[in-house]
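Undergrad: what follows is a predicted structure for the sequence shown.
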Amino acid sequence: MINRKKTTLAVSIASAMLLNQAVAQEEQQQDSDGGLELITVTAQKRVQTIKDVPATVVALPPENINDLLGAGENIRALAGRVPGLQIESSNGRQSPRFYIRGLGNTDFDVNASQPVSMVLDEVALENVVLRSVPLFDIGRVEVINGPQGTLFGRNTPAGIVKIDTQAPEFGVDTGYIRGGFGSRETAFVEGAYNTEINENWATRASLKYQERQPWVNNPVRGTEVGGYEELAFRLQFLYEGDDTSALLKLHGFDQDGDMPQIFYGNALEKGKEGLREGFDPETVYHNQPSGFNMEHIGVSLKVEHDFDALNFVSVTGYDSVESFSFADIDGAQPVGSNDCTFDRFVAQELGCFLFDNGSGDGLSDHYQFTQEFRVFNQIDQLFYQAGLYYFVEDYTVDNNVLDADGATLEFYQVDQKTTSYSVFGQIEYQHTDKLTTTYGLRYTDDDKELVINRVTAGDPLEYYSKGDSYLNWDFAVRYELTDDTTTFFRAGNASRGPVTIGRFGFYSEAETETLTSFEVGIKTSLWDDNARLNVTAYQYDIDDQQLTATGGEANTNSLLNADNTTGRGIEMDFETILNDNWRLNFNLGYNKTEIEAEDLKAERCAAQAVTEIAICTNLDPVVETVDGFFGPVTTVRINGNQLPRAPKWIANIILNYEQPFGEGYLYANTDWNYRNASPTTLYESVEFVAEARWLGGLRLGYKTDDGFDVALVGRNITDEIVVDGGVDFLNLTAFINEPRFWGIEMGYKF
């Protein structure tokens, strides 16, 4: 019992509150042999060790997360830190897009659905804008690879990024404060305070503020851009009675900045991969105004009760967000202004382009409500859990075409409502001391309603609806070869429900996609628990995969269904204590994806206005040229291509050193993250590629036994600047990764 008087709920299988407390204790101690700490997770909505979970699960402790976020970074800093995980955004600090095992969605639309779910304190955040929340006062981040359709439901074919914040604790008055300052006048301060109010109530308050000054010069408008400020808070109250516990959380986030993403016009050169010679990350040529803002507020309530015969859990979540971002998407000033006097695309000079409009997108009148009821119990060798889930999201998308003064020229609105119901269950049976099997099933019903309003044109409203119901399942076998080694086999599927979009008045839809996966793995402890190794091999097939052709020659977002897509790969996670001073973490992921759809085609990149020659070097066979809204559109066949933003190789290395000194210890941490090149579009070209890169970090510091910490922090210490993404419907525009950062951080735990 989640109670200090009884013990039944003390092993509450679904309790994230217990997880946070248990992990905090476990990370402060090692086993009797001085080996690695025990790691517990809630990948199956109950507290288990990683070896007990028949799936690929990697947990990132708060110390590692803090190191990665110390340079003014946001959740994108977690990219590549576990096998198969990628995170990117064409909206800068807003709307991060997740990819696991090569599966994600490149669609930059604010109502685009994703095949990777983000779960914050047991509440799934559906919209990509909601996923912009800063990470602070974190208990643990878990990444669960592969389909999770049974327990977590819709839109989880690729996996889950599961974030648990630090919950209140009883018996302690504790907290921390951290702050730092560094390159590009980046500064942050954050803190938390935990206290026990009385024997039944505890509370925790957390706060983070972060800012950066503009650092990129825009000579066209005589301004500097690249600055932002963010403020986030979290207030929690924990109640514990004899048979009942409840956790109430109120949280919010406010963000403002002068440019959502820094687009560099003509940053690429036709016929070559990578940035053109002479590229300068500190200069842009934008004739359009830009900016972004977001306001988010949310509340959640988790209630658990012990009915003796079974345990009951209720998780309720409500979130509302308003956002708007606008920018000069082509990243350049138009031909005819200042020194830009040549024909479109002919000279290919940096900073010139014949396009005089900007665009803006945002969410208004948004809310998301979720409710889950779940029961569970352990009866001898049998564990079961079953539940009901309800989800509704309703919002308005605003699309604006803007002139050089920021005034609206064209205005479109899309109203969308999604409603989903599901019922699910899971059974785990321990046949012997070594053999355990798991069975899961979930039924889901999805409905979408979409209305397009071309406000400027005054056209009649257009109404669309789409719905589907589907069944997801999983089956797993776990076998303990020895006390130190466990193997598992898992088969299962998950679905992404039907999708509708209406960006700038263009309606598009896609049918439900379903991924079926088979994987086998081994998890073992080595060298008297001084090392652990987890390896998984997998293969998946996707029926009717939802793909998005973004931009291209048609300059629209089009939803497609591929007949079949396949993927296969290997994931490895290794951690070891080398000696009393050194510790090593290493993970590696190999993933090969392929679109198998002989008749599937997509628009290639834009073409020159006069010659109609494509601005990029297309590598796919041309199918045909047809009339489009903005002129002729050439389509190419994409059968056999790898999925966009699906690098075959991802690797991460972390090396830690500690040396006792005085009343504490000196420490040095370095981390290196690698990915190889991958296309950023459905079609393949020489130019539109997310380049291969190694990014290195460094942290040199001193900690005292009484909680004081000071460190020198470096991110991307080799200053490797590469293409992270591009815009293919205007010119050879690109955006890049963060330049080198150096800073100082100080903190105190009390």
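TA: Cool, got the structure. Residues are numbered from 1 along each chain as shown.

Undergrad: every contact and neighbour count from this point should use C-alpha atoms.
TA: Noted.

Undergrad: what about the longest helix seen in the chain, distance to the chain center?
TA: In the chain, assigned by DSSP state H, the helix with the most residues is helix 16-26. Centroid separation between helix 16-26 and its chain, computed with C-alpha atoms, centre = their mean, to the nearest Å, is 24 Å.

Undergrad: repeat that for stretch 28-41.
TA: 29 Å.

Undergrad: residues making contact with stretch 158-166?
TA: 16, 20, 99-101, 103-104, 115-122, 136-148 (C-alpha atoms under 8 Å, 6 or more residues apart in numbering).

Undergrad: report the buried residues of it.
TA: Neighbour-count burial for stretch 158-166 flags 158-166 (criterion: 16 or more other C-alpha atoms under 10 Å).

Undergrad: which parts of the protein are helices?
TA: Applying DSSP H to the chain gives helices spanning 16-26, 62-69.

Undergrad: with residue 413 as the reference, name the closest of the ones you listed.
TA: helix 62-69 (35.6 Å; C-alpha to C-alpha).

Undergrad: give me the contacts around the closest one.
TA: 75, 77-78, 136-141, 699.

Undergrad: which residues are in contact with the nearest residue to residue 366 once chain neighbours are set aside?
TA: Once flanking residues are discounted, residue 366 sits nearest to residue 395: 4.1 Å by C-alpha to C-alpha, 6 or more residues apart in numbering. Each residue near residue 395 by C-alpha under 8 Å, 6+ apart is listed here: 363-367, 415-417.

Undergrad: got another one to weigh against that:
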Amino acid sequence: MKLLGWSAALATGLFSNAGFAQVETANADTASEDRIIVTAQRREQSPQDVGVALNVFSGAELIDQGIDRINGLENASPNLEIENQFGSGQPSFSIRGVGFRDYATNNTPTVGVYVDDVAYPIPVMTQGVLFDVERVEVLRGPQGTLYGRNTTGGAIKIISAQPTDAFAAGLTVEGGRFGRVDAEGYVSGPASNSIRVRLSGATAHGGDWQVNRETGEEIGSAEQYALRGLVAADLAPDVEAIFNLHGFIDQSDGLGLQLFNDSVFGPLAHAGRRETSFGSSTTFANLIGIDEGQHPFRDNEGWGTSLTLNAGLGDVTLTYIGAYEVLNRKEFNDFDALTVGGAGVYFETSADVMSHELRLSGDTGRLNWVGGLYYSKEDLNELYQSDFVASFGPGFAVTTPYNQNARTLAAYIHGDYALTETLSIIAGVRYEDENRALRDLGTFSVGTGPLNFANGTIDGTLENRDLNSDNVSGKIGIELTPADNLLLYANYSRGVKSGGFTAYNTLNPNALTPFQPEKLNAYEAGFKSNLNDALQLNGAIFFYDYKDQQVQSAIFDAGTGAVVGRIVNADSEIWGAELEAVLNPAPWLTIGQSLGYKDGEFTDFDDLDIAATTLAGMEVLIDRSGQDLGFPNWSYQGFATAETAIAEGWIASARFDYSYRDDLALPLLGPAFAVDDYWLANAQVAFGPEDGRWELALWGRNIFNADYDETRNFFITGGAADVAAPGMPVTYGARVSVRY
């Protein structure tokens, strides 16, 4: 969904650590005074005054880049990757190489995602439409002393456009290739002297860009609806309440995988990336209630509500945020891109998250501080079902039910103290206690009797596991401002990511042994500078000491002689740098560039050699110390924008942006599954009046029609079906925006 807003004032926005940021303006007369303000440190600051590596993107910037979901940020921010696992609705977030590839629903991400300060700890919850957004902040590095959740990789903050004091309304309609139509709108204004209201909504339809290579059926269509209502009320002097109620429906097609290597159905491999296939066995189709030729689909809905209270108590501000989020998910994917029922999967998920956060913050001259308490409770019920008929024979349609509960309690405090006018120290600490409980997990083969593979019995007994952990994390650093236009900073921070359970179908109860929380010790130094009115330059270097990194692997069960797939812990190191610049060589021209580099290797990981272990009937290990971690080393983003008056009262603008992702080697899978590097480029021209009342834009995305894959893997062993999640081809279209 294309974010509502006006893309004027392209050359006057602020560049913030690689993200060219803009603020929507009520009229062109105030464009020169536009400023981006971030709340990365729980108070309003310019991005250039924050000693943290971050990007900030306004709603207008996201529109111009065609970013309609959180996943699109990977093409705008250095050292950020967001992959949907096997093309499913389960995303994997990675910042600076700190990520966790897992298509299961039940484990926490390394990157925290917040919407209006409410954490979304279940990754699949983040895949909704971005609409009516004020800004998005991307923070790189461990977080925990300022936010409700604790993360090792970083955080992404989405801030919705807020109710306005004066009446405002807008509507955007966009049409594109493959019959895609998007629309969104908002109405905002005062309901009384003390109450302000904002209603916004979005919808998307069409877009069949893939085709079944056997039947010619087209898939890829969107069918999405989203609504949000915000009410801001002044309850008393210096006391404000914001009530947020939102919901969505997503009945879109899923992604069809591409078959790129196939030793059994050779002529079908290496087809174009728009070609796919799908199919289910009779047993599996009957089990989940679909036709055998059903294409991948989503039938998801969710809603949520939150209440934010801000009260000024003299020099101290009291903030309370209470939230409740619900997701109901039905999703079918075909992980083999064949008609034979080798790896179809179906998720039926019910999840809800309740959270409460209470914090105090203050500014006492030299000291800025914030402290808080956080509590959350997650309840996840899931039925995960798999089609293994082509792999293991008739009847092997497998169902895995389970329930997982998580309770998190944390306390944190963070402050920065100005020792002198040019030198400040920053320190924070966090304590977190967490309980995760896996209940009633079993794996049943529908066609072979009531055998429960979770514990090897036929009595129907289900497995239970618990993981209790408590961790301390924190941060200490310095900031030096030797000149008004220069900030130098150095930080040490420690982040923690929750442990969890390998909640897949399994032949062995040892697969359910919990993996432990991972810890990241991060060392970072950087600078932010405005060298003159025409050049802004920022940079950072970092080194990560990664303990108990969570990795997909396997173990050997000596009791049964079985190889058991399981997430395990390992140690590693990551290092890298980012350099970002924005240049204004002329009043009408802005050029931005960002370059990210990262590399990493295991330092202590005795991994199971699955092939050798299976052959020997005993555990055979591989020392993977020194082996590459498997993520793209280089990322590069850039843009150029131009704006000019073409007649009195009329403005034309143009934008060209591009991004590069380095090749992705996956050493744990082998060279066949390496993903080639690729470039993506977008372009836009726009026209409208200076007052921003309306705009007409023509755009193109992936304009050079690059063929690329997001990721590669396999689900049928022996090379019978190696699959890739393909990226979209060139698209183009037009957008009309009207504002009042």
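TA: The structure has been received and is ready for your questions. Just so we're clear, the structure is a prediction, and the values are computed from it rather than from any experiment.

Undergrad: and the contacts of helix 62-69 of structure 1 as CSV, adding neighbour count?
TA: What follows is these, written out as CSV (neighbours: other C-alpha atoms under 10 Å):
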residue, neighbour count
75, 19
77, 18
78, 18
136, 22
137, 23
138, 18
139, 22
140, 23
141, 22
699, 23
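
Undergrad: if we take these, which one ends up nearest to residue 278 of structure 1?
TA: residue 77 (27.4 Å).

Undergrad: so what corresponds to the closest one in structure 2?
TA: Counting by TM-score structural alignment, residue 77 of structure 1 lines up with residue 72 in structure 2.

Undergrad: let me see the contact set for that match.
TA: residue 82.

Undergrad: now do the residue nearest in space to the middle of structure 1 against residue 65 of structure 1, distance only.
TA: By C-alpha atoms, centre = their mean, structure 1 has its centre lying nearest to residue 98, at 3.8 Å. Residue 98 of structure 1 is 17 Å from residue 65 of structure 1, where distance means C-alpha to C-alpha, to the nearest Å.

Undergrad: again, but for residue 143 of structure 1
TA: 13 Å.

Undergrad: before we move on, the earlier item: is it possible to export the helices of structure 1 to TSV including mean neighbour count?
TA: As requested, the helices of structure 1 are exported to TSV (neighbours: other C-alpha under 10 Å):
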stretch	mean neighbour count
helix 16-26	19
helix 62-69	18
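
Undergrad: wait, which of these is closest to residue 226 of structure 1?
TA: Nearest to residue 226 of structure 1, of those and by C-alpha to C-alpha, is helix 62-69 at 17.7 Å.

Undergrad: for the closest one, give me the average deviation versus structure 2.
TA: Aligned to structure 2 and superposed, helix 62-69 of structure 1 gives a mean residue distance of 1.6 Å (mean C-alpha distance after the TM-score superposition for structure 1).

Undergrad: ignoring the adjacent residues along the chain, who's closest to residue 103 of structure 1?
TA: Of all residues not flanking residue 103 of structure 1 in the chain, residue 158 sits nearest, at 5.8 Å (C-alpha to C-alpha, 6+ apart).

Undergrad: and if you look at residue 321 of structure 2?
TA: Closest to residue 321 of structure 2 by C-alpha to C-alpha, 6+ apart is residue 308, at 4.5 Å.

Undergrad: I'd like the distance between that neighbour and residue 485 of structure 2.
TA: Counting by C-alpha to C-alpha, the separation of residue 308 of structure 2 from residue 485 of structure 2 is 35 Å.

Undergrad: these two: which has the busier surroundings?
TA: Counted by other C-alpha atoms under 10 Å, residue 308 of structure 2 and residue 485 do not tie: residue 308 has more neighbours, with 20 against 14.

Undergrad: ok so, going back, tell me which of the helices of structure 1 lies nearest to residue 469 of structure 1.
TA: Here helix 16-26 is closest among the helices of structure 1 (C-alpha to C-alpha), at 30.1 Å.

Undergrad: so which elements touch the closest one?
TA: strand 40-41, strand 138-145, strand 159-165 (3 or more C-alpha pairs under 8 Å, 6 or more residues apart in numbering; DSSP states H and E).

Undergrad: next, the angle from it to helix 62-69.
TA: 90 degrees (axes from the mean of the first three to the mean of the last three C-alpha atoms, to 10 degrees).

Undergrad: tell me what angle helix 16-26 of structure 1 forms with strand 138-145.
TA: 110 degrees.

Undergrad: list the contacts of helix 16-26 of structure 1.
TA: Against helix 16-26 of structure 1 from outside (C-alpha under 8 Å, 6+ apart): 2, 10-12, 37-42, 46-47, 121-122, 139-140, 164-169.

Undergrad: ok, stretch 669-684 of structure 2 next?
TA: Taking C-alpha under 8 Å, 6+ apart as the rule, stretch 669-684 of structure 2 contacts 64-65, 654-666, 697-704, 706-713.

Undergrad: run the chain-centre distance for stretch 515-524 of structure 2.
TA: So, by C-alpha atoms, centre = their mean, the centroid of stretch 515-524 of structure 2 is 19 Å from its chain's centroid.

Undergrad: quick one: it aligns where in structure 1?
TA: By TM-score structural alignment, stretch 515-524 of structure 2 lines up with residues 510-519 in structure 1.

Undergrad: was I right to think residue 689 of structure 2 contacts residue 653?
TA: No - using C-alpha atoms under 8 Å, residue 689 of structure 2 makes no contact with residue 653, being 11.3 Å away.

Undergrad: just want to know which of these two has more residues nearby.
TA: residue 653 (23 against 18).
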